[in-house]
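# please find the sequence and the predicted model below.
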Amino acid sequence: MSAQPNTAERPARAGTKTVRKTYPVLEMSCAACAVSVESMLKTTPGVSDAGVNYANQQAWVEFDPKTVSQQELQTAIRSIGYDLVIDAEDPQAVQAEAQQRQYESLKNRTIWAAVLSVPLVVIGMVFMAMPYANEIMLGLSAPVVFGLGRTFFVNAWKQARHGKTSMDTLVALSTGIAFLFSAFNTLNPEFWHQRGIHPHVYFETAAVIVTFILLGKLLEERAKSNTSSAIKKLMGLQSKTVRVVENDAEIEIPVASVRVGQVIVVRPGEKIPVDGVVVAGSSFVDESMISGEPVAVEKKPDQAVFAGTINQKGSFRFRAEKVGADTVLAQIIRMVQDAQGSKAPVQKLVDRIAGIFVPVVIAVALLTFAAWMIFGPAENAFAQALLTSVTVLVIACPCALGLATPTAIMVGVGKGADNQILIKDAESLELGYKVNAVVLDKTGTITAGKPAVTNLEWQVAETVHLSSLLYALESQSEHPLADAVVEHLNGLVVKGAKLETFESLTGRGVSGRYEGTTYVVGNRRLLDEHGISISKSVEQHVQQWQEDAQTVVYFADEKAVLAVLSIADVIKETSKTAIQTLKNRGIEVYMLTGDNRQTAGAVAKAVGLTDFRAEVMPSDKAAFVQELQNRGKVVAMVGDGINDSQALAQADVSLAMGQGSDIAMDVARMTLITSDLNRVPKALELSRKTVQVIRQNLFWAFIYNLIGIPIAAGVLFPINGFLLNPMMAGAAMALSSVSVVSNSLRLRNARL
């Protein structure tokens, strides 16, 4: 069976006979790999366009199926050492399994590299004079450099075939040269002794470099392997089976078999399997995954329901209107995939630097060798040429350069954790300082995300007995706002009275009898039906609450209003100060919500926001983020719900509230453990300080190289006869690494 790639298959451009499909790609380990795969796909006959995303390990291909088959595309990619998943029932599962194997392999290689490197360092630094020290180090380092670190050599070769260089090239070159030079000195020390030079070895240097770089790649791979978990959880919202009505009987069928027009039965607590319209029964449905709003929505005949939303206490039947890829949930899944896949592969700063630095170092080493061969002392020109050129390569070793970014990132991530900010990937931490627009979800981000009683005004003196009656009525109500009243009264240690009768009044409230008297809880319409008037003082309270977009609930007996309550999603105490802090830094702040404009306006006014959007769908949020990006903004999105997942995936920097949905936290690259919105400006400030340290590290790493490489090449020799030997070069390299690590550790004491 041919692949069905995540509903990512889309129509090609109008007027063409091509199709566009997305496939998982295996064996990519760097951004240069993605470039190679993309280049090969684009040059394959029959392919009109293609793109590869290294972050989510996928390639999209627009091709003419009459000219080139999927198997031929796969063969082309396999010819350059990668693979395309096409023949699988579930290609994403195959990709996930391959990524897991790759991660486990990398983890094992990192552990073994560290285990073998420890004795190497001990021998090389402390026991270098022990018998057979060099031979033992040769035996320990060989499997680290050429076995556990083989991927650096493989990747360097792949990139070299395409005329490219990266950190892999620098690692392979320096470790390979250091090892081979050391092996030569171990096996043939007399070559140097005859020339009056002591043959030093650098086995521990080569092994430690490999171990450090493997550790960095392991951390990167772990972050990358979590990319698709959000998609899996979104897919988990889809029902597997469904009960349809046929010939007055209910039968269970797979959800994939549902056809438009079939009548489906939904029981209490079940997920709604497809989009449709209610035909019989009523209930309240939790639509927070679409709207983000915490209050369940009442559903009656002729009202729409959506796949993935959750039925509450009632039971109803609905007619299927949209199935499969046409449902709102399927569109959310597709948009999250597209948003994650639309980001260009990040070409790391160090890789860009290495693209220039590596050829320069190689050129300097070759020039050094040539200069010594031409102008060096005639009696040992070759020996001095070899020694100085190797010294150049050793002193230019990428240890400080390679540590500059990951050490700062690791300390920054730790600092974030201390401040209740969990950072999943380096990209967000490196990019956060550039953010100049922050988009905030309302419910659960600015507000608590849960309805609560904000006011309870009693109109009578004796309230203990009446509180127990109110508790009894609301505890039996199916309305979602009733839970807020029950929770409030629970806090007052109220126990419910025993009602004689109870009745739920759809769209109005509830009523019940106690000791011969009827009591009601509900809206204004319910009071009007019972002819109960409202005093002017109550009217004033109600008018003010409604202006603040709070829901008003009345509690009355047969004659008068006993109490009036207001219920709202309360604004968090820290929201206003956090928003003001962001604005003081010159950052534009926007609020998006699926709630009505009146409620949105009241919340925006309370927290000092003037720019907000109300009644927006999940796709509208993502589109708004993209609109800001098109205007040149670097956008941070802060949200907590499934309905925010598209916008979180689209944003440059994404932050999820720790109290929110698992899917939002999976999509977001940062998670705020606390619900305190003040952590957002702290996260952006942490990014600024981390990037500042990275730049300092890179500066010092380069200053060291600018000074060290000419000295290693022998520029001082004609002046004062000084020649740097490789052992001193290795020590200088180690010192530069220590300075980089020490500078990174300063982040631990930074104030956010």
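Sure, I can see it. Everything numeric here is computed off the predicted structure, so don't read it as measured data. Numbers count the residues shown, from 1 in each chain.
# going forward, measure contacts and count neighbours with C-alpha atoms only.
Fine.
# can you pull the contacts of the most centrally placed residue in the chain?
Taking C-alpha atoms, centre = their mean, the centroid of the chain lies closest to R669, which sits 3.0 Å from it. By C-alpha atoms under 8 Å, 6 or more residues apart in numbering, the contact list for R669 reads 423-425, 428, 653-656.
# got a quick ChimeraX command for the buried subset of those?
The ChimeraX command for the buried members of the contacts of R669 (criterion: 16 or more other C-alpha atoms under 10 Å) is given here:
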select :423,424,425,428,653,654,655,656
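# which of the contacts of R669 sits closest to L215?
Each of these was scored against L215 by C-alpha to C-alpha, and D425 proved nearest at 14.4 Å.
# please report how far the closest one lies from M670.
8 Å (C-alpha to C-alpha, to the nearest Å).
# and for K42?
35 Å.
# okay, these two: which has more neighbours?
M670 (25 against 17; other C-alpha atoms under 10 Å).
# I figured the more buried one hits S654, correct?
Yes - taking C-alpha atoms under 8 Å as the definition, M670 is a contact partner of S654 at 6.2 Å.
# overlap in contacts of the two?
The contact lists of M670 and S654 share S428, where a contact means C-alpha under 8 Å, 6+ apart.
# strands of the stretch 601-750 of the chain, start to end?
For the stretch 601-750 of the chain, the strands defined by DSSP state E, counting those that start in this stretch occupy 612-613, 635-639, 653-657, 670-672.
# could I get those as CSV with distance to E685?
As requested, the strands of the stretch 601-750 of the chain are arranged in CSV below (distance: least, C-alpha to C-alpha, whole Å):
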stretch, distance to E685
strand 612-613, 24
strand 635-639, 13
strand 653-657, 13
strand 670-672, 14
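# out of the ones you listed, which comes closest to F284?
Between the strands of the stretch 601-750 of the chain, strand 635-639 lies closest to F284; by C-alpha to C-alpha that is 24.2 Å.
# what angle sits between the closest one and strand 653-657?
10 degrees (axes from the mean of the first three to the mean of the last three C-alpha atoms, to 10 degrees).
# tell me how far T22 lies from K495.
59 Å.
# out of these two, which sits in the more crowded spot?
T22 (23 against 16).
# list the contacts of that one.
Applying C-alpha under 8 Å, 6+ apart, the residues near T22 are 5-6, 8-9, 58-61.
# which parts of the stretch 401-550 of the chain are helices?
426-431, 464-476, 482-490, 524-529, 536-547 (DSSP state H, counting those that start in this stretch).
# against that first model, consider the following:
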Amino acid sequence: MFELPVLNQNSTPPTSRSGRKARFLIEGMHCAGCVGRAETGLRAVPGVLDAQVNLANREAQVTLSEDAPEPNWTSVLAPLGYQFRPLPDATTPPESPPSPIPWIISLSFSALVMWLCTGGGHWPGAHRLAAGLSAFVVFGFGREFYRIAWTRWQQRTSDMNTLIALGSGVAYIAGLVELGLHGAGHAVSTSAMPFDAAAMIVSFVLLGRWLEARARQRASRAIDELGGLIPQEAVLLRRDNTEVIVPLAQVCVADRLLVRPGSRLPVDGRIESGRADLDESLLTGESLPVSRGPGDSVLGGSLCHGGSLVVQAEQVGDATTLGQIIGLVRDAQGTKAPIARLADRIARVFVPSILGLALTTSIAWLILATGPDRFARTVQATVNVLVIACPCALGLATPVAVVVAMGRAAREGLLIRDGEALETLGKVSRVAFDKTGTLTIGQPHVIAWEGLDQNSETALSAARAVAQLSEHPLSGAIVTWIDTASGAPAAPLPVSDFQSIPGQGIHGTVAGQNIRLERDPLATPDQPGTRTALFIDNQRIGSFVLQDQLRPEAAGVIAALRTLGIQTALLTGDRKAVAQQVAREVTIDDPRAELHPGDKGSILRDWQSHGEVVAMVGDGINDAPALAIANVGMALGSGTAVAMATADVTVLSGSLRGVVDAILLSRQTLHVIRQNLGFAIGYNLVGIPLAAGLLYPWTGWLLPSWFAAAAMSSSSVCVVLNSLRLGRRPDQRQTDAKNSVSRPLKSSLYDNRTGK
């Protein structure tokens, strides 16, 4: 079982090199301007070093100095117009979907107002009824827009609510003016009174926010799926082996728990008795159940099949592997990708710019327009500009895509540290691999015995007796091979004077003879494999040829990277002959051998100096420096905690396929983000001029205000729905022509080329 390099969140808050972290939710944010305002307010708090706010999941990540007291976040956020809410834990019920009732009632009344204003109002009092119903919608269902807009006015700032309040308010006041003129006997048609526009603006915004909230809940579903793997109750075994069902919060370390077939493990622990097949697919990405028995470690959230288990709890709550995974995914979802900086820069000036454009539009219409409907057209064009502008789509373009991508990565057994790593993955031009434990399984095996006496069973039995006392992987491989060759484990021979000398070998005395296993002095550099010679009383008897077995997916992964246009390299401390043999078998472009850990870093820096974006894949302690130097460090889940702590991406399953899947996911995410940004910017560039009446001089057509409101609401929903496409798994029915790539990889490559 692998270990995750994160802290126990039940003890101390997670820390970084620059301080400790605080995470919580912020309610009341609706656009990119809200994000900027919240971040600025949080960074102004004494002791806060940095703050990042994610519009998609409403989460704030604040870095505090180590000696700073925890601020009262409610008091910090309240003057900004936002509300503090703590992050939900495992005992918090899932957030209920927003109610559709407000927008349904509001839209129903708005439809009646539109009928009264556009054709059904030819009876006394109809226009007054329209004004009353419109006021009920605008100032009843839309009161929150006005409350927040007033707060922003007091703060000398503005946001999306300012535009909505101004748009609906101007339309309603214009309707009252027209109604007053009509009552004074002036020739004003009821159809010129924009009460319907005011009501429809509020109704469509409510509808849009409801759809957006539903879609954003779907975007964050990955966290709920992971949290749902842990049962809320456990079967506790008392000392007399009686069973009692207790809430999960009452389970402690060292408690004995009964896990029945068909149920999920509530904690990380070790099996005390029983045997079962455990489905760990949502935790490690391993698709097939694995058999576990007494003494084996197990993960909380695994599904038990075919037997009952008695498990002793070792980690509970947030300290479990699953709890730490959820914490890592939350952290990653809350980070920003560098590509979001464009949207942030635009968002800072967006609303003030729209207010200026609306004022310019109003002045232009008053000066240039003629005819009896001059005032009505001026109001309509001004309201259109205020309403159609949408900073929401711009603010959601990047964070929703990052949230969905991080959630999908977690479901597929990939932990990506932050948005920057996710973006950089898509730009990788070269992937460098370590050999031992990365391209290979890390378990050497004997491929040949080159003995002077091929049938010397006595010599091999003596070699086995000495080798079984060593913990070195080569010794274990020799013991396994001798047992297999003889058909059964040999009876152990007594060994005396055993010694293991690091870097030299092992030796001992068996039946009065000195037995030595050490590096073969007759081995030549061009010979593949590792050669360990057997000496009996200083006479060389023969040599074991050992080789580390390649991972079965290695060749297919290298071929997939080549299909993606990515160069590959092998960086190993092993001999040149071994490195070249591995490179030939998996068709790696550039093998480098006999390297020290520092040499790997120098090679990576050289590639980077030539403009390459380099990913390094490793699993050992000696890989940690190279993982830190690479643009993206990737560690396999079967590796060491040191390597995974340094890496930007951890492949929980330990399979090399995760390297390709992570790169494909990054490219797909960048593609969707660019689509979102292009749509959000293009929508505003096209929509605002049309709303202002650009085509009116030639066509006499002016965009209806209700349509502008509908367009504004749907634009943010479109961005969120487009991002949700990232959550779909690759279509397994789509295949690629290349036989070197496994079926899941082939479908992923197909999706990448087609943009699906």
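Here it is on my side, so go on. Because the structure is predicted, anything quoted here is derived from the model rather than measured.
# re earlier: pick the one among the contacts of T22 of the first structure closest to T186 of the first structure.
Taking the contacts of T22 of the first structure together and measuring to T186 of the first structure by C-alpha to C-alpha, the closest member is Q58, at 46.4 Å.
# how many residues are close by the residue lying closest to that closest one once chain neighbours are set aside?
Leaving aside its sequence neighbours, Q58 of the first structure sits nearest to P24 (C-alpha to C-alpha, 6 or more residues apart in numbering; 4.4 Å). P24 of the first structure has 24 neighbours, counted by other C-alpha under 10 Å.
# quick check, P24 of the first structure in a strand?
Yes - when DSSP: H, G, I helix; E, B strand; the rest coil is applied, P24 of the first structure is found to be in a strand.
# hang on, it packs against E97?
No - taking C-alpha under 8 Å as the definition, P24 of the first structure is not a contact partner of E97, at 11.5 Å.
# quick one: the helices of the stretch 401-550 of the first structure as a markdown table, columns for distance to E250 of the first structure too.
As requested, these are exported to a markdown table (distance: least, C-alpha to C-alpha, whole Å):
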| stretch | distance to E250 of the first structure |
| --- | --- |
| helix 426-431 | 50 |
| helix 464-476 | 30 |
| helix 482-490 | 33 |
| helix 524-529 | 37 |
| helix 536-547 | 45 |
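# show me what the residue nearest to the centre of the first structure aligns to in the second structure.
Here R669 of the first structure is matched to D648 in the second structure, going by TM-score structural alignment.
# ok, now how distant is its match from V617 of the second structure?
Following C-alpha to C-alpha, the distance that separates D648 of the second structure from V617 of the second structure is 10 Å.
# which residues do these two both contact?
Joint contacts of D648 of the second structure and V617 (C-alpha under 8 Å, 6+ apart) are 633-635.
# what is the nearest of the contacts of R669 of the first structure to Y471 of the first structure?
Closest to Y471 of the first structure, out of all of these and judged by C-alpha to C-alpha, is A656, at 35.2 Å.
# residue contacts, that closest one?
A656 of the first structure neighbours (C-alpha under 8 Å, 6+ apart): 638-640, 664-665, 668-672.
# could you redo the last one with a cut-off of 6 Å?
Neighbouring residues of A656 of the first structure by C-alpha atoms under 6 Å, 6 or more residues apart in numbering: 638-640, 665, 668, 671.
# which residue in the second structure lines up with it?
So A656 of the first structure corresponds to A635, using TM-score structural alignment.
# and the gap between that match and G426 of the second structure?
With C-alpha to C-alpha as the criterion, A635 of the second structure and G426 of the second structure are 17 Å apart.
# burial measure for the residue nearest to D731 of the second structure when sequence neighbours are not counted, as a count.
Nearest residue to D731 of the second structure, sequence neighbours excluded (C-alpha to C-alpha, 6+ apart): S747, at 6.2 Å. By other C-alpha under 10 Å, the residues close to S747 of the second structure number 19.
# if we ignore the residues flanking it in sequence, what's nearest the aligned partner of V693 of the first structure in the second structure?
Alignment note: V693 of the first structure maps to V672 in the second structure; criterion TM-score structural alignment. Spatially, and ignoring its direct neighbours in sequence, V672 of the second structure is nearest to S723 (6.4 Å; C-alpha to C-alpha, 6+ apart).
# equivalent analysis for G281 of the first structure, please.
F316 (4.3 Å).
# check contacts around the one you found.
Applying C-alpha under 6 Å, 6+ apart, the residues near F316 of the first structure are 266, 280-282.
# now, among these, which is nearest to Q337 of the first structure?
Using C-alpha to C-alpha, the contacts of F316 of the first structure come closest to Q337 of the first structure at V266, 29.0 Å.
# ok, now which ones touch that closest one?
315-316.
# quick one: map it onto the second structure.
So, by TM-score structural alignment, V266 of the first structure is left unmatched.
# ok, now how distant is V266 of the first structure from G512 of the first structure?
Taking C-alpha to C-alpha, one finds V266 of the first structure at 29 Å from G512 of the first structure.
# and if you look at W157 of the first structure?
For W157 of the first structure relative to G512 of the first structure (C-alpha to C-alpha), the value is 80 Å.
# neighbour count: those two, which is higher?
G512 (21 against 17).
# isn't the more buried one up against S504?
No - at 8.9 Å, G512 of the first structure does not count as touching S504 under the criterion of C-alpha atoms under 6 Å.
# now the common contact residues for these two.
Joint contacts of G512 of the first structure and S504 (C-alpha under 6 Å, 6+ apart) do not exist.
# next one: the residue nearest to the centre of the first structure from S675 of the first structure, what distance?
For R669 of the first structure relative to S675 of the first structure (C-alpha to C-alpha), the value is 16 Å.
# swap in A560 of the first structure?
In terms of C-alpha to C-alpha, A560 of the first structure sits 41 Å off from S675 of the first structure.
# so these two - more neighbours on which side?
S675 (22 against 18).
# residues in contact with the nearest residue to the more buried one once chain neighbours are set aside?
Residue nearest to S675 of the first structure in three dimensions, not counting chain neighbours: M657, with 5.9 Å by C-alpha to C-alpha, 6+ apart. M657 of the first structure makes contact with 640, 671-672, 675, according to C-alpha under 6 Å, 6+ apart.
# for M235 of the first structure, state which of these is nearest.
Nearest member of those to M235 of the first structure, counting by C-alpha to C-alpha, is D640, at 18.1 Å.
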